[in-house]
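[1] sequence? don't have it. structure:
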């Protein structure tokens, strides 16, 4: 078995946990005041965020609709967002007011409560980039722009590292930096299968199923399970056999701990998700249930990774997005309420990522094509909400923000800055940021701030 196949198999059995226990040796005391969790929601396929956040005032909406054509959401259907107390004209870039896609209406109360912020036009960059620099021969850009797998990896690893391709993700490196390991389970938990985002230099994730799913090693009967557990506790004279035993022991221990949590019929947060059956709702429900029982997990810092697929909308975009956004908006709003009911509103922050945005100009099949910079949601009580960050792109084909003439926005906020803002809130110190975000200096040295500012 090669390493990739081994990790894939281990993750499906919940055995990745053991690898982290071999190298992490310190823990935080669990307390409500000290506890923090970062929840990343990856929207796979390339979310067309041009229809997630839409200009609402008459003039800017007319410009949007004139380019969007058949993909334009009728203005009367939008959910208008109340303007921030102080409007940053540069950030809003000529737009007087914005609205949410109607299927995301459940998020509007969070905005009004100051628990939702919107990041404009973020994406992978090697360094600050303008339209003129794009045309400069040899100018350094992210590898394979508009490629799903490459841009997913760059979002999950923080783009271009000075030393080359990253073999770890920023979720794992954040856990490394704050020394979040050595709890009962690993500090990084994925509900969306294995991903480079979850791999640190020392940290390995625990892959668990959504609530109601089975987790761990399965055996025909309890007697056999006991025998295998006893065998796993024995050590041989080879390192491989010892590690195999440790992995099995950890898998059994984690399944015994986590299964009762994700299948807890008396959970106080589970009923809040009643009627929601989408994958993203079940994943976030499971995260809420795990956070509810955080004391049993023995960690005061946790990173969760969840995902929603289906955003590669080359066709039938209006119908597909309406369904996906309806699931996403309701699940996020319910999750925020669930965390609030636990008294942890300011202790848990949720943020979205996606491969890339999509062209503002529609294609010929009622969809849109791969693009670059896009808009994102950041949610939680510690968020400096009811505010926009970054800079909204001009909706002009071939304009200063467009890489082509189809509405592919050059990011004005880098993934590195986006991640550094979240990591700093999580507890990563300024001196540790270079290990979490290796390319951040390419922006700070050019005068871009390390923090975008959306976290308190």
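    All right, it came through fine. Quick caveat: nothing in here was measured; it's all calculated off a predicted structure. Numbers count the residues shown, from 1 in each chain.
[2] okay, CA-based contacts and neighbour counts for the rest of this
    Fine.
[3] tell me the secondary structure for the residue of the chain most remote from its centre?
    Here the centre of the chain is the reference, and by CA atoms, centre = their mean the most remote residue is residue 237, at 42.3 Å. Following DSSP: H, G, I helix; E, B strand; the rest coil, residue 237 is assigned to coil.
[4] Now do it against residue 245, distance only.
    Distance of residue 237 to residue 245, computed by CA to CA, to the nearest Å: 12 Å.
[5] now the helices for the stretch 351-456 of the chain?
    415-426, 433-436, 441-444 (DSSP state H, counting those that start in this stretch).
[6] Out of these, indicate the one that is most buried.
    Most buried of the helices of the stretch 351-456 of the chain, by mean neighbour count (mean count of other CA atoms under 10 Å): helix 415-426, with a mean of 24.
[7] ok now that helix, how far from the chain's centre?
    12 Å (CA atoms, centre = their mean, to the nearest Å).
[8] same question, stretch 247-259
    In terms of CA atoms, centre = their mean, the centre of stretch 247-259 is found 26 Å from the chain centre.
[9] follow-up on the earlier one: measure the residue farthest from the centre of the chain to residue 243 for me?
    Residue 237 is 11 Å from residue 243, by CA to CA.
[10] here comes the other one, which I'd like you to weigh against the first:
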């Protein structure tokens, strides 16, 4: 129980310690004024912090404003458009790509007079060299840390090794799927929440065990909240006014924003968002010194 009105799902029980130690906060009512039902459009909006869904990624823009050279590292299986489009180098560092590549095939000279191909090879070569550099400085995992064996748990392990390397990237992105629950949500949703909670709890334990690391704030978002009305298949996806999590060294505990009033709904029967994604991003950026 967070307050008399707000209660965590039992599957999120592993996060209780972080909540009690004020290392976990919740952003309430997060979303766009007129949310789009399309996952593709919504993901573009969240990635760019723009209702239009166009422009460079919000994290790329933030790092450019700070003059950071990067790299911005994505550990999720499909990368992150929130990291793309800026000056700083962005890397897709999924475990499947964490392998040696033959740099001879990435030589820009192979492009000949093809300017576009040369530029692509230059970017690919720079990314490959940076991945090899990061591989060489990875730190060990904290002794005795028990990590879940899920896909998200594997990303957490790599994130902790990067953070503890002494050369931590300024931005590390992780990703988890499984929330597009149009059917059988009562069975599927707890599984996704349990995987999330176990991975984040392990991440925070590991983070606090690392020595000589930077200050870290984790932001967890989803492009949709839950619908108030369950469909005929027992699902509630594509809703508005979602909830986001903030965890780490500097968070606005206990809450950021306000929970929307259930007595005031939009014309589709969904809660009205009270905190726009750009506001959430700005608050999260201020948590990192």
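    Structure's in. What do you need? Small disclaimer: the values here were computed from a predicted structure and weren't measured.
[11] ok so, going back, any chance of the helices of the stretch 351-456 of structure 1 in CSV, plus distance to residue 151 of structure 1?
    Shown next, in CSV, are the helices of the stretch 351-456 of structure 1 (distance: least, CA to CA, whole Å):
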stretch, distance to residue 151 of structure 1
helix 415-426, 11
helix 433-436, 18
helix 441-444, 19
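[12] The alignment partner in structure 2 of residue 171 of structure 1: how many residues sit nearby?
    In structure 2, the residue paired with residue 171 of structure 1 is residue 59, using TM-score structural alignment. Residues within reach of residue 59 of structure 2, counting by other CA atoms under 10 Å, total 24.
[13] Pretty sure residue 59 of structure 2 sits against residue 80.
    No. Between residue 59 of structure 2 and residue 80 there is no contact under CA atoms under 8 Å: 9.8 Å.
[14] quick one: the strands in structure 2?
    24-30, 72-74, 90-92, 171-173, 217-220, 242-248, 255-256 (DSSP state E).
[15] Residue range in structure 1 corresponding to the last one, please.
    This points to strand 255-256 of structure 2. Under TM-score structural alignment, the match for strand 255-256 of structure 2 is residues 388-389.
[16] Have a look at how far, on average, that stretch is from structure 2.
    Stretch 388-389 of structure 1 differs from its equivalent in structure 2 by a mean of 2.2 Å after superposition (mean CA distance after the TM-score superposition for structure 1).
[17] And the helices in the stretch 201-350 of structure 1?
    Under DSSP H, counting those that start in this stretch, the stretch 201-350 of structure 1 gives helices at 222-232, 239-262, 279-292, 294-297, 317-341.
[18] can those go into JSON lines with extra columns for mean neighbour count and distance to residue 92 of structure 1?
    Formatted as JSON lines, the helices of the stretch 201-350 of structure 1 follow (neighbours: other CA atoms under 10 Å; distance: least, CA to CA, whole Å):
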{"stretch": "helix 222-232", "mean neighbour count": "13", "distance to residue 92 of structure 1": "59"}
{"stretch": "helix 239-262", "mean neighbour count": "19", "distance to residue 92 of structure 1": "42"}
{"stretch": "helix 279-292", "mean neighbour count": "24", "distance to residue 92 of structure 1": "30"}
{"stretch": "helix 294-297", "mean neighbour count": "18", "distance to residue 92 of structure 1": "39"}
{"stretch": "helix 317-341", "mean neighbour count": "20", "distance to residue 92 of structure 1": "23"}
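[19] I'd like to know which of those lies nearest to residue 90 of structure 1.
    helix 317-341 (27.7 Å; CA to CA).
[20] Mean distance of that closest one to its aligned residues in structure 2, please.
    With mean CA distance after the TM-score superposition for structure 1, helix 317-341 of structure 1 averages 0.8 Å from its match.
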